[in-house]
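Colleague: please work out how this folds:
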Amino acid sequence: MKITKELYDERFNRVVSAVRREIPDRVPVMPMVEEWVMHHADISLIEAFKNSPDANFEAYKKTFTDVYVDAQWGNMNIFPIDVMSNFGEGLYVLTDHSLQIKGSHGNLMNADEYDQLISDPVNFIGNTLIPRKFPSLTGDKQEIKNKFFKAFDDFKVFLQHNAIVNKRVAEELGIPFMAKGALYTTPDIVMDFLRDFVGTMGDIKRYPDKFYAACDSLFDYTMRMLTSSYTTPEDNHWIFSPLHLPTYLKPKDFEKLYFPFLYKMVDELCVKRGYNQMLFMENLWEPYYEILSDLPKTDKLVGLIEKGDLKKAKDSIGNKMCIMGGMQVDLLARGSVEQCIDQAKWCLDELAPGGGYIFSTDSVIMSHTDAKAENLIAVCDYIHENGVY
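Modeller: Model prediction:
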């Protein structure tokens, strides 16, 4: 029987080989499971995410004893809610059963403020938008300092909690967490944090040049934030980049206003700096495959494809990125074991040949109703047992 360190290295190297579009020993198994882990183990989210790293670990232990995985993209405890509570109400609400985001809270900047953002994004964000978002950061300077001191202390507790969990999952379960950082494209930053969806779509129609200039002005700032916190790209972990805006754009607008920043991000991270990057390609990307074929050539890029024909994706853009996905969450939630195994078999037959493929769910499993345990167990076992090259 292999010791845990050997299992960890074997699984990690299997994923790295797939990302490089080489042929590993087996197809890596990497379902996107988040809060489902805690639900499957019948452990409160508050207990797992805030109160007890031991409870958090036990949830992973229970789930990944039942469900075979080679890796996970990351520890799901990613929102330091206690930190943000020092400054007022945050975007996320954590209960025993769910972690929810409040919608329509991203319209922080006014349409007539683009010039200020473009001319000096750091100053505008720090001195205008942050006080607007957090009114408690105005007034008595000592009180503001005390809030920051308390927030830093809370953040250290948050980091220590996750460090304990991550270490135990690696050393006791032999399972790597692949992500070490996250970076949004700058158009997604404008939409998610500054102008919200309605504002952004209106701006693209009315002020496309200002929208482009704002995205350009933010690029170096966001890149510095990431690379200063994750400084070791040679360790072959991932930068996680969820792509939110593209599929709401016409292909011509995507090509003009979004793709330049996606290209620049991939080129800067993967080509010039040697980071591995995972693109979470939300919704249907088939209308954009021809444009994506112009992405930089790299062996550091993974694309999780949420919708559409993944065989078409591999044929169209599989020379630009490792393809990840293939197992529909809808089928895991409502289908039979036999139907789910049929889909897993299709993934092996159509996506695995030639390497450059990671078996995964097509979207994130969160609620306990998102996937029947017997279905997820069955497909992960099937790929692990039959996905041998």
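Colleague: every contact and neighbour count from this point should use C-alpha atoms.
Modeller: Noted.
Colleague: how much space is there between the residue lying closest to K102 once chain neighbours are set aside and V37?
Modeller: Among residues not flanking K102 along the chain, L91 sits closest, at 5.5 Å (CA to CA, 6 or more residues apart in numbering). According to CA to CA, to the nearest Å, L91 and V37 sit 22 Å apart.
Colleague: same question for L295.
Modeller: In this view, L295 and V37 are 35 Å apart by CA to CA.
Colleague: who's more crowded, L91 and V37?
Modeller: Between L91 and V37, V37 has the larger neighbour count (other CA atoms under 10 Å), namely 24 against 15.
Colleague: what's near enough to touch the more buried one?
Modeller: By CA atoms under 8 Å, 6 or more residues apart in numbering, the residues touching V37 are A59, Y60, T63, M366.
Colleague: I have a second one here; can you model it like the first so I can compare?
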Amino acid sequence: MSAQKMKEYRTKLFSDVYAGIIPDRIPIWDGLTPEYLIQYAGKDLMTTQYQYNVDLLVEIYEKGMEVCRGDMPAGGFARNPIAMMFQQSLSMVMSENGFIQHPERSFMEANEYDEFIKNPYDFLQEKLEPRLNKGFQGEVFRARNYAKTILSHMDVGREFGIAEATIIERYGLFKRPFGTVGMQLVPFDFITDFYRGFSKIPLDMRRQPEKLLDALEALMPYSIWMGKPQVVSPLGCNMIMTHMAAFLNQKDFDKFYWPTFNKLCHIAAEQGQAMQIFLEGDWTRFIDNLQELPQGTQLWAEYGDPQQFKDKLGKKMVLGGFYPLTLLRTGTKEQCIDKAKELMDILAPSGNYIFIFDKSALAPSDINPENYTAVLEYVLENGKYENAGDVVTTENKEDSIKKYSHLYPEFKSKYVLTFDEFKKVYPPSDQRVEPLMRAAYDKYFNMIDKGFFL
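Modeller: Sure thing, here's the model as predicted:
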């Protein structure tokens, strides 16, 4: 099969799954990070991250194709240490072995909730971002270092984009359409991970729960705004990488985490956008909550009981995960294949399933490449459906979507102006150039004001 035909075939696999149709076979994601691919190609992890270019990345990706068997390009999101250098980031730090990590730190004081609640975005820009990034302290330094940060992200993004597109065309891989993927901010994780910290948030939950709840709600307009995709497509998604939920009991989960999380998933669905959620830890105890999410939500589970997930969510959600990556390092080839068969027997019947490992490999020592390829080749050879083309459920997706967007005001900040607001202070010199100005303004607005560069 030609690369173009293979690309069309793979695109239909995902189109069918996301539309609630049983595909020709189980779609497959590779579970290899950029860090793994760099090291597998024999490159030094630390220095390579400072010198990304198309030729180098294509070489790394090509080497990785020795073990990759998935339907989408492996690798995915990569941190940018050059941008971090200009930021002088304290929230993302490169370790001595070249891995970029998020250290446990707190940048917001317990007595600052009132100021945060008043306008979260303005408070972030004025107070918190300079604390996270020492390069953003001082008006002139901030402007210059922010420009360098953005230019670095644009350069790296371009190199990765060209290299990935090269591999996609060579091997006929599926890629979500440009502009259809967004990172969804989750209020509880956002406040915990970047501002209060893992060790401080439990204190807030006990000592000032109402302040914390008000802060979570205050973040909703900004979260909704950031979650609006440039392009709505059934092949697109907003991505959530959950964190704190796994560390909460049911009572605290229901009180602090779930209300804003659930509403954001439904608001995205109102806008025509599916949510792809990585469930860090074991969410089996929250499975009744997950049943409330919109039909077609994509759940990637790290741990948990796959049978319960299939029984309670299999007709409504697209499921993936559960396969322990560690087994690929410690198990025999037969044990690894047997585990894949076990999960396929549970999760594959009636569709709504993508084969994904529970997490992705960071270093060559994380997996035995022979076991990795053996598992994916088994899925490729034995993941065909006899009832391809059947619908997974006759339930109407629209009936599963609750309307919440009307509960929240439009996001506003003195630092974020629409073009119509901007032209009041800088009007077009002639009506002929107004649409050209608007197009340019919106282009860079989406790149900067709605870009997850920090």
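Colleague: TM-score of the superposed pair?
Modeller: The TM-score (TM-score structural alignment, normalised by the length of the first structure) is 0.91; 380 aligned residues with a CA RMSD of 2.1 Å.
Colleague: hang on, isn't S136 of the first structure packed against F87?
Modeller: Yes: S136 of the first structure is in contact with F87 according to CA atoms under 8 Å; the separation is 6.0 Å.
Colleague: so between these two, which is more surrounded?
Modeller: Neighbour totals were compared for S136 of the first structure and F87, and F87 leads with 18 against 15 (other CA under 10 Å).
Colleague: can you pull up the most central residue in the first structure?
Modeller: F240 (4.3 Å; CA atoms, centre = their mean).
Colleague: make sure that one is indeed in a strand.
Modeller: Yes: counting by DSSP: H, G, I helix; E, B strand; the rest coil, F240 of the first structure is part of a strand.
Colleague: now do the contacts for the spatially closest residue to it that is not a sequence neighbour.
Modeller: Closest residue to F240 of the first structure apart from its sequence neighbours, by CA to CA, 6+ apart: A182 at 4.5 Å. Contacts for A182 of the first structure (CA under 8 Å, 6+ apart) come out as L226, I239, F240, S241.
Colleague: out of the residues you listed, which ones does the second structure keep as well?
Modeller: Retained in the second structure: L226, I239, F240, S241, out of the contacts of A182 of the first structure (criterion both residues aligned by TM-score structural alignment, their matches' CA atoms under 8 Å).
Colleague: which strands or helices does the top helix by length along the first structure pack on?
Modeller: Longest helix of the first structure, by residue count under DSSP state H: helix 141-168. When contacts are defined as 3 or more CA pairs under 8 Å, 6 or more residues apart in numbering; DSSP states H and E, helix 141-168 of the first structure sits against helix 53-66, helix 81-85.
Colleague: most tightly packed of the ones you listed?
Modeller: Ranked by mean neighbour count, those are led by helix 53-66 with a mean of 20 (mean count of other CA atoms under 10 Å).
Colleague: mean shift between that helix and the second structure?
Modeller: Compared with the second structure after fitting, helix 53-66 of the first structure has a mean deviation of 2.3 Å; criterion: mean CA distance after the TM-score superposition for the first structure.
Colleague: picking that back up, quick check: the residue nearest to the centre of the first structure touching G181?
Modeller: Yes: if you go by CA under 8 Å, F240 of the first structure and G181 touch, sitting 6.2 Å apart.
Colleague: overlap of the contact sets of these two?
Modeller: In contact with both F240 of the first structure and G181: no residue, using CA under 8 Å, 6+ apart.
Colleague: with adjacent residues omitted, what lies nearest to L124 of the second structure?
Modeller: Nearest residue to L124 of the second structure in three dimensions, chain neighbours excluded: F116, at 7.7 Å (CA to CA, 6+ apart).
Colleague: okay, now the one you found: neighbour count?
Modeller: Around F116 of the second structure sit 21 other residues, with neighbours defined as other CA under 10 Å.
Colleague: same thing with the one 5 residues further on?
Modeller: Using other CA under 10 Å, Y121 of the second structure is surrounded by 22 other residues.
Colleague: kindly report the same for I38 of the second structure.
Modeller: I38 of the second structure has 26 neighbouring residues, counting by other CA under 10 Å.
Colleague: same check, this time on the one 5 residues further on
Modeller: The tally of other residues near K43 of the second structure (other CA under 10 Å) stands at 15.
Colleague: quick one: the helices in the stretch 251-389 of the first structure?
Modeller: 251-253, 259-266, 289-292, 310-317, 329-334, 337-350, 373-386 (DSSP state H, counting those that start in this stretch).
Colleague: now the corresponding residue of the first structure for T284 of the second structure: closest residue in space that isn't a chain neighbour?
Modeller: By TM-score structural alignment, T284 of the second structure lines up with E286 in the first structure. Leaving aside its sequence neighbours, E286 of the first structure sits nearest to G308 (CA to CA, 6+ apart; 7.0 Å).
Colleague: what do you get for L313 of the second structure?
Modeller: Spatial nearest neighbour of L313 of the second structure, excluding adjacent residues (CA to CA, 6+ apart): Q291 at 6.4 Å.
Colleague: can you check K12 of the second structure too?
Modeller: Using CA to CA, 6+ apart, the nearest residue to K12 of the second structure is P23, at 7.6 Å.
Colleague: please report how far that neighbour lies from R10 of the second structure.
Modeller: For P23 of the second structure relative to R10 of the second structure (CA to CA), the value is 10 Å.
Colleague: which one of those two has more residues nearby?
Modeller: Remark: of P23 of the second structure and R10, P23 carries more neighbours, 29 against 24, as counted by other CA under 10 Å.
Colleague: looks to me like the more buried one is in a strand.
Modeller: No: applying three-state DSSP, one finds P23 of the second structure to be coil, outside a strand.
Colleague: ok, now which ones touch the residue lying closest to V19 of the first structure once chain neighbours are set aside?
Modeller: Using CA to CA, 6+ apart and skipping residues adjacent in sequence, the residue nearest V19 of the first structure is C322, 5.2 Å away. Contacts for C322 of the first structure (CA under 8 Å, 6+ apart) come out as A18, V19, R20, R21, L301, V302, G303, G356, Y357, I358.
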